[in-house]
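> Okay, structure incoming, though there's no sequence with it:
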């Protein structure tokens, strides 16, 4: 099979032939119909994550937002059959630990990250193997296309998990989304679907315009405002109830925290790059004095994907609206490179393998 592989960090991915995977007894093999291209793939390609012992190994197949059809099933699999249309979460739990059994499989200590761990080659490939299939796989409804599911990928589900499960965003509250890439624009849609009011913050005109099209009540251009946090407070009548750093940088983190009202909730979604290397200074006295909550977010448990899919089925979320480009596997190296200078808007999806 053809696959996109990291041979050297920062150098173009290599499209090469790999053996088709075989399923473990509890796993399956999925023929990939679509796979989103995410900024987390860019971080992996750059070799980031060594500061938390999370760097992808050379020789890794990237890609972690796939949807497709099951073509082979392990002997111990009970609930999945050949021919099933499925989505594959990137947080793959073992399905047996206390975290998985309590609905927190996204932080399973024995889990693997699809496309990031050597034990879980990714889905920039014609086929992908999925362990613990009965636990991890998500059935794809007939009216949700593989391309739309790939757009949901880790972005929408991460945004939903962040706003609904972690921050408990309430109807009528203000959420400030700092960084309007794929997950940020997803958060705009999710926030609106949850009945909240949304202010979108970015330094680029194109994603801010897209955020407005997706329902943002207000936008803030952080490249032109004298004080971004002041602009957010003005737009939200005193500060956001919830703020998300969807990029992972010191400026976005500080602006997000400073723009919160008292007792606000801060969500760290974006991963840091080579400049921050996993560490960002936070205004701890302000966090204490204003009783701000700081919450981390990693994907979403596969057992809760049905919540997002029900919003799609009901027309309250439209992942297809974020798809800006469909590409071939051979184009993945250049599309990752385009992310270096933030030249992409919305979600790009591999649909030709």
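Perfect, thanks for sending it. The model shown is predicted, which means the values in this text are computed figures rather than measured ones.

> hey, let's count contacts and neighbours off CA atoms from now on
Will do.

> all helices in the stretch 251-353 of the chain, in order from the N-terminus.
With helices called from DSSP state H, counting those that start in this stretch, the stretch 251-353 of the chain shows them at 284-289, 305-313, 332-338.

> Mean neighbour count and distance to residue 91 added to those helices, as a markdown table?
Formatted as a markdown table, those follow (neighbours: other C-alpha atoms under 10 Å; distance: least, C-alpha to C-alpha, whole Å):
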| stretch | mean neighbour count | distance to residue 91 |
| --- | --- | --- |
| helix 284-289 | 12 | 30 |
| helix 305-313 | 16 | 12 |
| helix 332-338 | 18 | 21 |
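
> can you put those helices in TSV and add distance to residue 244?
TSV is the format used below for the helices of the stretch 251-353 of the chain (distance: least, C-alpha to C-alpha, whole Å):
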stretch	distance to residue 244
helix 284-289	15
helix 305-313	19
helix 332-338	24
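
> Can you check which of the ones you listed gets nearest to residue 196?
helix 305-313 (14.9 Å; C-alpha to C-alpha).

> helices and strands around that closest one, which ones?
Other helices and strands packing on helix 305-313, by 3 or more C-alpha pairs under 8 Å, 6 or more residues apart in numbering; DSSP states H and E, are helix 157-160.

> How far off centre is the helix it packs on?
In terms of C-alpha atoms, centre = their mean, to the nearest Å, the gap separating the centre of helix 157-160 from the centre of its chain is 7 Å.

> after it, next one along is what?
strand 174-178 (DSSP states H and E).

> what comes into contact with the next helix or strand after that following strand?
Helices and strands here follow DSSP H and E; after strand 174-178, the next one along the chain is helix 182-193. With contacts defined as C-alpha atoms under 8 Å, 6 or more residues apart in numbering, helix 182-193 is touched by 38-39, 154-156, 158-160, 163, 169, 175, 177-178, 197-198, 200, 207, 210-211, 214-216, 246, 311, 316-317, 319, 322, 345-347.

> want to compare, so here's the second one:
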């Protein structure tokens, strides 16, 4: 198979030929039809993820067709159209038994702990716990776009934030995560404020459902602007970027008993942000994370997509080949992409 391989952190990857993977006894081999290029992949290439062992194939947002099935797998067959959460669970630990497979104690992540989907084929363990069946009418590109950004935002907005109609939701950062959060919150009836430093991305945020736009380059005090606009602050605020500034601004933008949702990864120099803990105490704020979504929770999201209430495919920007992914991966930290980058040619 052809695959994008990282041999040294922060050095250009390359496209090379490798033997096709074989199916684990409890897993499957999936022929990759589409896979997203995410800033998490850039963090991995930079060496920010301690799970990665070189040489390594990244890629964790994907969909495709089962081409081989392990002997212990009973409920899946060759030819099934599937996707998987970016956090794959063991299914037997206490955390999994509580229903929270997204933070499984023995989790594995294709593209991080194992070779991932920037390849023609990818092996997935524990198929019975982790595979998600695709509706026939859902494209592979739509399914791949759910993998990390959209599903994590969905759980952040719906399960963690418990967003409802009439609430104010502020989203700091309008990349793939932020646009997903905006679309989902808007579909639930919230009034969404989008914050970014790019007018192009703010235009995309408006198209995704944001009612108010704030450009961080021209606003002197983003939290004060949001508090004034909402007459007290947002009920839910999301850091969709993962920086010290956006994290602080998100928390400081909340009204009393509001919820801050951290979805953007805090890595490298951004990993230890200053927290306005005096506001957390005085306003009784909640600080919550969102780390993926369980396979068993996908049907609710899938149903909203099939009903046309949310449309993640509209957030896909460029469609590229595996070969083009070499340069696109390196450039992820420039924040020049508008929408999700999708690899759909191998």
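Thanks, I have it. In this text, all values refer to a predicted model and were calculated from it rather than measured experimentally.

> can you tell me which of the helices of the stretch 251-353 of the first structure comes nearest to residue 120 of the first structure?
Judged by C-alpha to C-alpha, the one of the helices of the stretch 251-353 of the first structure that comes nearest to residue 120 of the first structure is helix 332-338, at 19.1 Å.

> with the second structure superposed, average distance for the closest one?
Once fitted to the second structure, helix 332-338 of the first structure is off its aligned match by 1.4 Å on average (mean C-alpha distance after the TM-score superposition for the first structure).

> Pull the residues that contact that helix.
Residues contacting helix 332-338 of the first structure (C-alpha under 8 Å, 6+ apart): 4, 12-14, 37, 39, 41-42, 344, 350.

> want to throw those into JSON lines with distance to residue 65 of the first structure, neighbour count and secondary structure?
Formatted as JSON lines, the contacts of helix 332-338 of the first structure follow (distance: C-alpha to C-alpha, whole Å; neighbours: other C-alpha atoms under 10 Å; DSSP: H, G, I helix; E, B strand; the rest coil):
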{"residue": "4", "distance to residue 65 of the first structure": "14", "neighbour count": "27", "secondary structure": "strand"}
{"residue": "12", "distance to residue 65 of the first structure": "20", "neighbour count": "17", "secondary structure": "coil"}
{"residue": "13", "distance to residue 65 of the first structure": "17", "neighbour count": "25", "secondary structure": "coil"}
{"residue": "14", "distance to residue 65 of the first structure": "19", "neighbour count": "18", "secondary structure": "strand"}
{"residue": "37", "distance to residue 65 of the first structure": "7", "neighbour count": "29", "secondary structure": "strand"}
{"residue": "39", "distance to residue 65 of the first structure": "11", "neighbour count": "21", "secondary structure": "helix"}
{"residue": "41", "distance to residue 65 of the first structure": "10", "neighbour count": "20", "secondary structure": "helix"}
{"residue": "42", "distance to residue 65 of the first structure": "13", "neighbour count": "21", "secondary structure": "helix"}
{"residue": "344", "distance to residue 65 of the first structure": "17", "neighbour count": "19", "secondary structure": "coil"}
{"residue": "350", "distance to residue 65 of the first structure": "10", "neighbour count": "27", "secondary structure": "strand"}
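
> what's the most distant pair in these?
Among these, 14 and 344 lie farthest apart (C-alpha to C-alpha), at 21.0 Å.

> Now residue 55 of the first structure: closest residue in space, sequence neighbours ignored.
Excluding the flanking residues, the one nearest residue 55 of the first structure by C-alpha to C-alpha, 6 or more residues apart in numbering is residue 49, at 4.5 Å.

> Same check on residue 162 of the first structure?
Per C-alpha to C-alpha, 6+ apart, closest to residue 162 of the first structure is residue 297, 5.9 Å.

> hang on, the earlier thing: any idea which of the helices of the stretch 251-353 of the first structure gets closest to residue 134 of the first structure?
helix 305-313 (14.0 Å).

> related to what we said a few turns ago, which of the contacts of helix 182-193 of the first structure count as buried?
Among the contacts of helix 182-193 of the first structure, those classed as buried by 16 or more other C-alpha atoms under 10 Å are 38-39, 154-156, 158-160, 163, 169, 175, 177-178, 197-198, 200, 207, 210-211, 214-216, 246, 316-317, 319, 322, 345-347.

> Now do the contacts for residue 328 of the first structure.
350-353.

> mind putting the residues you listed in TSV, distance to residue 338 of the first structure included?
Formatted as TSV, the contacts of residue 328 of the first structure follow (distance: C-alpha to C-alpha, whole Å):
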residue	distance to residue 338 of the first structure
350	15
351	18
352	19
353	20
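
> Looking at the second structure, which of those hold up?
Shared with the second structure under both residues aligned by TM-score structural alignment, their matches' C-alpha atoms under 8 Å, the contacts from these are 350-353.

> Can you tell me which of the residues you listed has the most neighbours?
Taking other C-alpha atoms under 10 Å as the neighbour criterion, residue 350 ranks highest of those with 27 neighbours.

> From what I see, that residue and residue 32 are in contact.
No - in this structure, residue 350 of the first structure is not within contact of residue 32 by C-alpha atoms under 8 Å, at 9.5 Å.

> which of the kept ones among the contacts of residue 328 of the first structure lies closest to residue 94 of the first structure?
Among those, and counting by C-alpha to C-alpha, the member closest to residue 94 of the first structure is residue 350, at 27.6 Å.

> which one in the second structure is aligned with that closest one?
The alignment partner of residue 350 of the first structure in the second structure, by TM-score structural alignment, is residue 343.

> Now do the same contact list for its match.
Counting by C-alpha under 8 Å, 6+ apart, residue 343 of the second structure touches 34-37, 319-322, 325.

> and of these, the nearest to residue 117 of the second structure?
For the contacts of residue 343 of the second structure, the nearest to residue 117 of the second structure is residue 35 (6.5 Å; C-alpha to C-alpha).

> Name the residues of the one helix or strand that closest one maps to that come out as buried.
Residue 35 of the second structure is part of strand 28-37, with elements assigned from DSSP H and E. Buried residues in strand 28-37 of the second structure, defined by neighbour count with 16+ other C-alpha under 10 Å: 28-37.
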